[in-house]
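> following is a predicted model, sequence given first.
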Amino acid sequence: MLIPFLASSQNSKPNIVIIYVDDLGYGDIGVNGAIGVKTPNVDELAKNGLNFTDAHSSASTCTPSRYSLLTGSYAFRNNAAILEGDAPLIIDTKKETLPKMLQKAGYKTGVVGKWHLGLGNGKIDWNNRIDLGPKEVGFDYSFLIPATGDRVPTVFLENQRVVNSNPNDPITVSYGARIDGGYPLGRENPEMLKMHTDPYHQGAITNGISRIGHMKGGKEALWIDEKIPFVLSEKATSFIAEEKDNPFFLYFSLHDIHQPRIANIKFVESSTMGPRGDVIAQMDWCVGEITKALKKQNVLENTLIIFTSDNGPILDDGYLDYAIELLGEHKPGGTYRGAKYSVYEAGTRMPTIVHWPAKVQPGKSDALLSQVDLYASLASLVNQKIEKEAAPDSENHIDAWLGKSKKGREFLLEEAFTYGLRMGNWKYIKPKNKPVPGWITQKFVDPGFRKEIQLFNLDKDPSEENNIAENHPEIIKKMEQKLQEILK
């Protein structure tokens, strides 16, 4: 029975699963040199798949990179920035998206996990179906963390309705004025907290953790942080089981390893790095649940899994969990300089693995690739035409993604608080004559912008330590011209 199944599955459209981790650095997985934490499930994907050494998110922060992934458009074109928990949907529902394109190709589409792309079209009514969300941008099924784990409301949404909503305990959310009778605030009740925070995260306390923003009501709907990986994995694997007889697209967007980093007891002390290392192990378990589900449904052979992250690593992002003190010899960004919020390489150079037993040969690739290109590349894979004006920045590099070629992009844009541009091993950083915002310096992050032009040769200087702009005016001129073309 096995041989006919394989033969037929290899001739059908593959299932597509994007596992999108949050704040995971290039060096945070075992195969890329992690120390102090083991990632056996991710390493198994790499062993049997293609491990990319120069694949990038489009931006060094979460909302912009997610926007680019799903639209094939750079985030700056829509002024996409990190959103609050009650922000309106930033994806134009009239425009084509990656899931809409795959729906037209015959796919059932689902998103499970962190959303952070806005909801609704103004003030959100959390007590009824939210009118604009994943459904309107192409997802048949959705189970969401609306924004981030450190923002209210701390409730799940299933198909754009709050799970376990109680009309007798309506939810109110505010990112401005305090709500009378709302949940206690971290800045006033530190004795109630599981961990202390910076001033920015001292809003509503739920499950012993203070968040950004104010909230009232919805007590029965509140999530328990320690259970989030199990809830999300169960919803993702249920989607796989339900859609196993159709081509399906699953966008599995994990909360881990974003702060607050609250590991389930199953993973506490599974690393030597404290909570940050423990949630890396927790993330790895979630990856294992997906591959187990695909095996159980006999669809792993013909499923294209893309494992990657939304932006670079961050140690201190508002909650006191001793990530800096317990780091040891581990290097979250590998040999690369930078972090989340930074234009240096570690801000966007992501751990990236492609696994598709039916088509992809195991190995490594140094092709220069961007997540913004997944739109056009997957459209090519499923023989679906891209609509006019859709995915304006997405390039078709399906042969590189599948290991048939090592030729990726000629130029690659990196969005941060300024712009970086790659051309082969050359890295250009656009100058910016503004001071670093105080909230970034408090996170021990160098965002990378300077008053002067920066140019690096990553082949000789992967850590971007030696600015050689003065020595290469011709390279500078070419890269400045290309950047202006993109920006205009």
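Cool, the structure landed.
> going by C-alpha atoms from here, please, whenever you check contacts or count neighbours.
Noted.
> do you have the strands of the stretch 251-400 of the chain handy? List them.
If DSSP state E, counting those that start in this stretch is used as the criterion, the strands of the stretch 251-400 of the chain fall at 303-309, 352-355, 363-365, 369-370.
> likewise for the stretch 101-250 of the chain?
Under the criterion DSSP E, counting those that start in this stretch, strands of the stretch 101-250 of the chain are mapped to 108-114, 141-145, 157-158, 161-162, 172-174, 205-206, 209-210, 214-216, 248-253.
> dump these into a markdown table; add mean neighbour count as well.
Conversion of the strands of the stretch 101-250 of the chain to a markdown table gives the following (neighbours: other CA atoms under 10 Å):
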| stretch | mean neighbour count |
| --- | --- |
| strand 108-114 | 26 |
| strand 141-145 | 24 |
| strand 157-158 | 20 |
| strand 161-162 | 22 |
| strand 172-174 | 20 |
| strand 205-206 | 24 |
| strand 209-210 | 28 |
| strand 214-216 | 25 |
| strand 248-253 | 25 |
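> in addition, the following structure is provided for comparison:
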Amino acid sequence: DPSRETIAKLLKRHGYTNAIFGKWHLGHREKYLPLQNGFDEYAGLICSNDMWPVDYDGKPLTGKKRSYYPPMSFWKGNQPSERIETLSDQGMLTNKITKQAVDFINRNKNNPFFLYLPHPMPHQPIAASDKFLGKSKLGLYGDVIMEIDWSVGQIINALKNNDIDNNTLIIYASDNGPWLNYGKWGGSAGPLREGKGSMWEGGARVPCIMRWPEKIKPGQTSSNIAATIDIFPTVAEIIGEKKIKTKIDGTSLMPLLDGTPDANPRSELYYYYGENLIAVRKGKYKLVFPHVYRSYKKVKPGENLHPGAYAQGKAGLELYNLETDIGETTDLAAQFPSIVNDLQTLGEKARSILGDKLTGKTGSESYETVCGSQPPAVKFSHLAIGKDLALGDSPHQKYPGESISALVNGIGGTINYRDPSWQGFEAKDLIATIDLGEIKNINSVRVRFLQDQVVWIFLPKKVQIEHSVDGKTFELVHQSFPDNGFSYVQDVFEFKVKLKEIESRYVRVKGFNLNTCPDYHPGAGGPSWVFADEIIIQ
């Protein structure tokens, strides 16, 4: 929601210059990109580094789900600037964004700034630059971590060289636990249970290091509960912002940072996985609710940089003391029923606010309440509904529509290309012939196409509409040449011809594919798509 306050927007209002170098992955439409959301500079990936048509070992993918991703690009500002085609290219990402960060610090040493550096590594696939390959003596994963450690050192050196490190707050943290089915290429959760994709401590608990010489006494260790959502209100307190424009769920950690005795800014925590409330914590106790979860137990990790399979675990109502049992090995629910009841009450509080799909609860601030339901289907009433349809080429197996007759079922798609109403044609033309069954009076014919160039979906280079009485000889009644210049516009475009009550039985619509992405596009030379969802005859 671009109207929401963010750290970058807040700091910008207070005179800070803001930059992000690294992984964004918060929306690839222009309005969702960093420069439209409080940042002054951006360079990096707009998505996860595994969203490309290359396998984890660097070989091209064919016939698999990820092979349908477009080639990856390194972006600067609102535009892609260069292709990332190989693991060697990915191996330069840490070096590339570190140089951007150091340059930004040097240019902004005399004014307040906010630098966000979300490293793409060590997310899979992992890669390191030649300078660090083999240097750690701990395999490729060790090399990757060693290079990130070097990056942190470069940042600190830049701050010291500009004599601004004492009054700069550095926060170093991770987003989730290790991807354990990658084996030695996925990291380790140490004594913690499970890993990424679960709400056991191995999936949710990560280290956090903060450095601020003028404020934080060195050498401190805290076991207090804290969460990433607490960074925003902490920053707000630091800059003296008393009232954040939009409601947030975090709490300021400043009492911990400035050494306030017995400080405990957060005593409770909700563990959500998507819209499912998996667990709650209060103090040292964590109550896990019944659920099925991703597990790495009793399965073989992958080999040669590839992932292994996941297992499936099943949890009941379970209670753990995280002070004495950080590995969540001993269920204390039967031993402490009063604590279970107390934490169940906390769970109901969470559900009343944020909802919970596991129990079917809708909260006062859950998605359905705040954003409403999914957009309703667009429905049409017309002569072709349910009539025979013949396609020159079948749609791609990944985007087949609700059925082979999706173009004449009376249901139109939304602007989301994953909407099942759409039929997608990769490097093929749409040629659809409709048999109305008998001669009909026809006043108009419309056809709907989707444009979403970011995901390689273009309007046809040419649209033709024809009709025939006998199904053999067709008369052209409409021809247009849509504009396929560069565009961020994601929308449905309708092409229509009005007729003077012609009498005919067959209607044929042709949407000619560009076949390859234009030179201006990041996927230049790759296969382009045409998406259609309804041919409306009235």
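On my side now, so go ahead. Please read all numbers here as calculations on a predicted model, not as lab measurements.
> in JSON lines, list the strands of the stretch 101-250 of the first structure along with distance to residue 347 of the first structure.
Formatted as JSON lines, the strands of the stretch 101-250 of the first structure follow (distance: least, CA to CA, whole Å):
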{"stretch": "strand 108-114", "distance to residue 347 of the first structure": "20"}
{"stretch": "strand 141-145", "distance to residue 347 of the first structure": "23"}
{"stretch": "strand 157-158", "distance to residue 347 of the first structure": "30"}
{"stretch": "strand 161-162", "distance to residue 347 of the first structure": "33"}
{"stretch": "strand 172-174", "distance to residue 347 of the first structure": "31"}
{"stretch": "strand 205-206", "distance to residue 347 of the first structure": "30"}
{"stretch": "strand 209-210", "distance to residue 347 of the first structure": "27"}
{"stretch": "strand 214-216", "distance to residue 347 of the first structure": "30"}
{"stretch": "strand 248-253", "distance to residue 347 of the first structure": "19"}
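> out of those strands, which comes closest to residue 222 of the first structure?
Residue 222 of the first structure sits nearest to strand 205-206 of all the strands of the stretch 101-250 of the first structure, at 7.5 Å, using CA to CA.
> in stretch 146-165 of the second structure, what counts as buried?
By neighbour count, and taking 16 or more other CA atoms under 10 Å as the criterion, the buried residues in stretch 146-165 of the second structure are 146, 147, 148, 150, 151, 152, 154, 155, 156, 158, 159, 165.
> counterpart of residue 108 of the first structure in the second structure?
When the structures are aligned by TM-score structural alignment, the residue of the second structure matched to residue 108 of the first structure is residue 17.
> correction: the previous question concerned residue 415 of the first structure.
With TM-score structural alignment as the criterion, residue 415 of the first structure matches residue 272.
> spatially nearest residue to the aligned residue in the second structure for residue 400 of the first structure, not counting backbone neighbours?
Mapped onto the second structure by TM-score structural alignment, residue 400 of the first structure lines up with residue 256. Residue nearest to residue 256 of the second structure in three dimensions, not counting chain neighbours: residue 263, with 5.8 Å by CA to CA, 6 or more residues apart in numbering.
> circling back: confirm the match of residue 415 of the first structure sits in a strand?
Yes. Secondary structure of residue 272 of the second structure, determined by DSSP: H, G, I helix; E, B strand; the rest coil: located in a strand.
> that one against residue 279, yeah?
Yes. Residue 272 of the second structure lies in contact with residue 279 (CA atoms under 8 Å); the separation is 7.2 Å.
> picking that back up, deepest of the strands of the stretch 251-400 of the first structure, which one?
Looking across those with neighbours counted as mean count of other CA atoms under 10 Å, the highest average goes to strand 369-370: a mean of 27.
> picking up where we left off before, which of the buried residues of stretch 146-165 of the second structure fall in helices?
Secondary structure of these is defined by DSSP state H; positions in helices are 146, 147, 148, 150, 151, 152, 154, 155, 156, 158, 159.
> out of those residues, which is nearest to residue 225 of the second structure?
Within these, proximity to residue 225 of the second structure (CA to CA) peaks at residue 152, which comes in at 24.9 Å.
> thanks again, I'm all set now.
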